[in-house]
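# pasting the structure only:
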């Protein structure tokens, strides 16, 4: 039983993965030319207004810490698109009891699901060259999200997302 609990703890820890971010960018672009940013006016993020404001505030804090300035005539325009989905867990642990002798036997089996369904959120953040209207950098994050959390936890969540998204920005040349 002790080994089963240790195994269950390890599986639970691994399945509660952190935020994963994939990056893509135009390798022909000199990112040193970009100094200012702003957000697209017609952004349809898919987030509630409260969550969008949290993510915008976190994004601004990260960009300003990297030396960027918000401007009405920006070098980069930022677009945010979010999607939420439920990941149905298909993992289970089977327990069986069996017995028998001389060709006869009885067995009983049961499967117990590991964990429950998890809510995931994918956030795509596009940086568009404002003068040429072309996508120059994109990050797509995927993370577990707790649906029923308090406002402070949501601020913390979106701060973590913004920091993770901009971890590799601007790209090394």
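Received it, and whenever you're ready, just let me know what you need. Because the structure is a prediction, the values reported are computed rather than measured.
# can we go C-alpha only for contacts and neighbour counts from here?
Fine.
# Identify the residues contacting whichever strand or helix holds residue 83?
Using DSSP states H and E, residue 83 sits within strand 76-87. For strand 76-87, the external contacting residues (Cα atoms under 8 Å, 6 or more residues apart in numbering) are 34, 36-40, 43-47, 117-130.
# Packing partners of the helix or strand harbouring residue 53?
Per DSSP H and E, residue 53 falls inside helix 49-65. Judged by 3 or more Cα pairs under 8 Å, 6 or more residues apart in numbering; DSSP states H and E, the packing partners of helix 49-65 are helix 151-165.
# Next up, a structure to set beside the first:
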């Protein structure tokens, strides 16, 4: 029984840590026509000025590596929004024992509540009446007290995961 509980705890802890990314896109979009990008001037990222610059720098590096170029009169524009999601409960492991008509159940909390941040990245075609054609929504742990180097590393990894499925593979 102890081995089962230990295995469950290990599994929950190591599979629950990480970033969740959800994608959506306009299925009629020809992604190959988009070669240049820029950011909206009036973005309200919800991040500190330094973290906004770190995120944009990581995105510029990734998009450049993907063959896209930042330009003044771009094919599409990027909007970034984020929101802190407070008091997300860490996973619990439930153990139940029962026989006949009764039973006992115990919930074992793993870790503590943690701050998470949802970041939404949207690609908009301004030439087509500001048509949204691609969106990624990520949720990951966020530590305000992390060093600038750690924050930068975290944002670079986040950008890698966000753009792992861009452009979408239409099947």
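Okay, I see it. The structure displayed is predicted, hence computed values, not measured ones.
# what number of residues lie near residue 8 of structure 2?
Residue 8 of structure 2 sits with 14 neighbouring residues when counted by other Cα atoms under 10 Å.
# Contact partners for it?
By Cα under 8 Å, 6+ apart, the residues touching residue 8 of structure 2 are residue 93.
# you'd agree it is in a helix?
Yes: counting by DSSP: H, G, I helix; E, B strand; the rest coil, residue 8 of structure 2 falls inside a helix.
# what about it, distance to residue 91 of structure 2?
11 Å (Cα to Cα, to the nearest Å).
# just residue 151 of structure 2 next, same as before
For residue 151 of structure 2, the distance to residue 91 of structure 2 (Cα to Cα) stands at 24 Å.
# likewise residue 141 of structure 2?
Separation of residue 141 of structure 2 from residue 91 of structure 2 (Cα to Cα) stands at 14 Å.
# still on that earlier bit, what about the helix holding residue 53 of structure 1, distance to the chain center?
With Cα atoms, centre = their mean, to the nearest Å as the basis, helix 49-65 of structure 1 stands 15 Å off its chain's centre.
# next structured bit after it?
Counting by DSSP H and E, what follows helix 49-65 of structure 1 is strand 69-70.
# contacts for that following strand?
Contacts with strand 69-70 of structure 1, where a contact means Cα under 8 Å, 6+ apart, come from 35, 36, 37, 38, 60, 63.
# So which residue is dead centre in structure 2?
Computing the C-alpha centroid of structure 2 and ranking residues by Cα atoms, centre = their mean puts residue 138 first, at 2.1 Å.
# Now check structure 1 for the residue matching that one.
Mapped onto structure 1 by TM-score structural alignment, residue 138 of structure 2 lines up with residue 141.
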